[in-house]
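1. I would like to see how this sequence folds:
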Amino acid sequence: MQERRKSQRIGFNLKIALIQEGGGVIEILRPNIGWGGIGGYTRDPVEAGKGIEIEVFFEQRSGEMTSEKLSGKIVWARRDGNFNALGISFSEVSRASHPRLLSYLQYIDQAD
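-> Model prediction:
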């Protein structure tokens, strides 16, 4: 398969919630993240071209969970065995509204 990603993707252990238009939640398995978006697998039905809300959860040293929400779009989806593979592009990521996500992306860039 030809590589179509514009940004490198790294596997991670953050919890991600994908909220579809209409409120349904998609469970994402084996997620990977990069500057341009998130990819992964799901058992849930997904459709390319659909807008989606992404909530990324970050565990603090205190054990408390905080999260940041951002918009995205499912840019591709395909069947892969018993799962659906998908790629989501971020609509906009800014330091003002997504400081933890940007910090995390910078950290994984340095770890590479």
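
2. use CA for all of it now, contacts and neighbours both
-> Will do.

3. Where do the helices of the protein begin and end?
-> Under the criterion DSSP state H, the chain carries helices at the ranges 99-111.

4. Could you pull out the strands in it for me?
-> 10-11, 15-20, 25-26, 29-33, 37-42, 51-59, 65-80, 83-90 (DSSP state E).

5. Which among the ones you listed is found nearest to Ala111?
-> Smallest distance to Ala111 across the strands of the chain (Cα to Cα): 10.0 Å, for strand 10-11.

6. To compare with the earlier structure, here is another sequence to fold:
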Amino acid sequence: MRISVLFWLLLYSFVAVLVSGECQSHQQELLLGLGKTLNSSLSAKMRNWNQSTDCCSWGGITCDQSGRVIILDLSNQLISGTIDNSSSLFNLQHLQQLNLAYNTLSFSFPCGFDKLSNLSYLN
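-> Sure thing, here's the model as predicted:
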């Protein structure tokens, strides 16, 4: 009985890691680049964005099983700055949902949004 419970706990832990994915290094670099171009000092979600932690565990980030960023939710984070065509945001090609609502961001629409071919939600 004890071995059975231990086995299932280990199996569950292993599956949980596989489902969440580990951040791909180029995805992390793109997010860090985005963070450097924005004034995010007051953002609770972006506070823990750094090279030493897996970007799939960062606030506002959701990854798929392959470790690609599919959701970026930085709504209501007191972020300011400019997003232009060269922003690393537009290289997150697997992004499906983007929420930047209730911040002070400036950009020319459509800017580089045409590069985000998987985007199904934008706020």
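
7. tm score of chain vs chain?
-> Laid over one another, the chains give 0.27 as their TM-score (TM-score structural alignment, normalised by the length of structure 1), with 51 aligned residues with a Cα RMSD of 4.1 Å.

8. What distance do you get for the closest residue to Ile74 of structure 1 other than its chain neighbours to Gln110 of structure 1?
-> Distance criterion Cα to Cα, 6 or more residues apart in numbering; nearest residue to Ile74 of structure 1, sequence neighbours excluded, is Ile88 at 4.4 Å. Between Ile88 of structure 1 and Gln110 of structure 1 the distance, using Cα to Cα, to the nearest Å, works out to 23 Å.

9. Look at the two and report which has more neighbours.
-> Higher neighbour count among Ile88 of structure 1 and Gln110: Ile88, with 25 against 8, using other Cα atoms under 10 Å.

10. gap between that one and Met65 of structure 1?
-> Taking Cα to Cα, one finds Ile88 of structure 1 at 23 Å from Met65 of structure 1.

11. And for Ile54 of structure 1?
-> Using Cα to Cα, Ile54 of structure 1 is found at 16 Å from Met65 of structure 1.

12. These two: which is more packed in?
-> Ile54 (24 against 11).

13. List the residues that contact that one.
-> For Ile54 of structure 1, the contacting residues are 16-19, 69-72, by Cα atoms under 8 Å, 6 or more residues apart in numbering.

14. How about Met65 of structure 1?
-> Taking Cα under 8 Å, 6+ apart, one finds 57-59 in contact with Met65 of structure 1.

15. Where is the longest strand in structure 2?
-> strand 69-73.

16. tell me what it is packed against?
-> strand 61-63, strand 97-99 (3 or more Cα pairs under 8 Å, 6 or more residues apart in numbering; DSSP states H and E).
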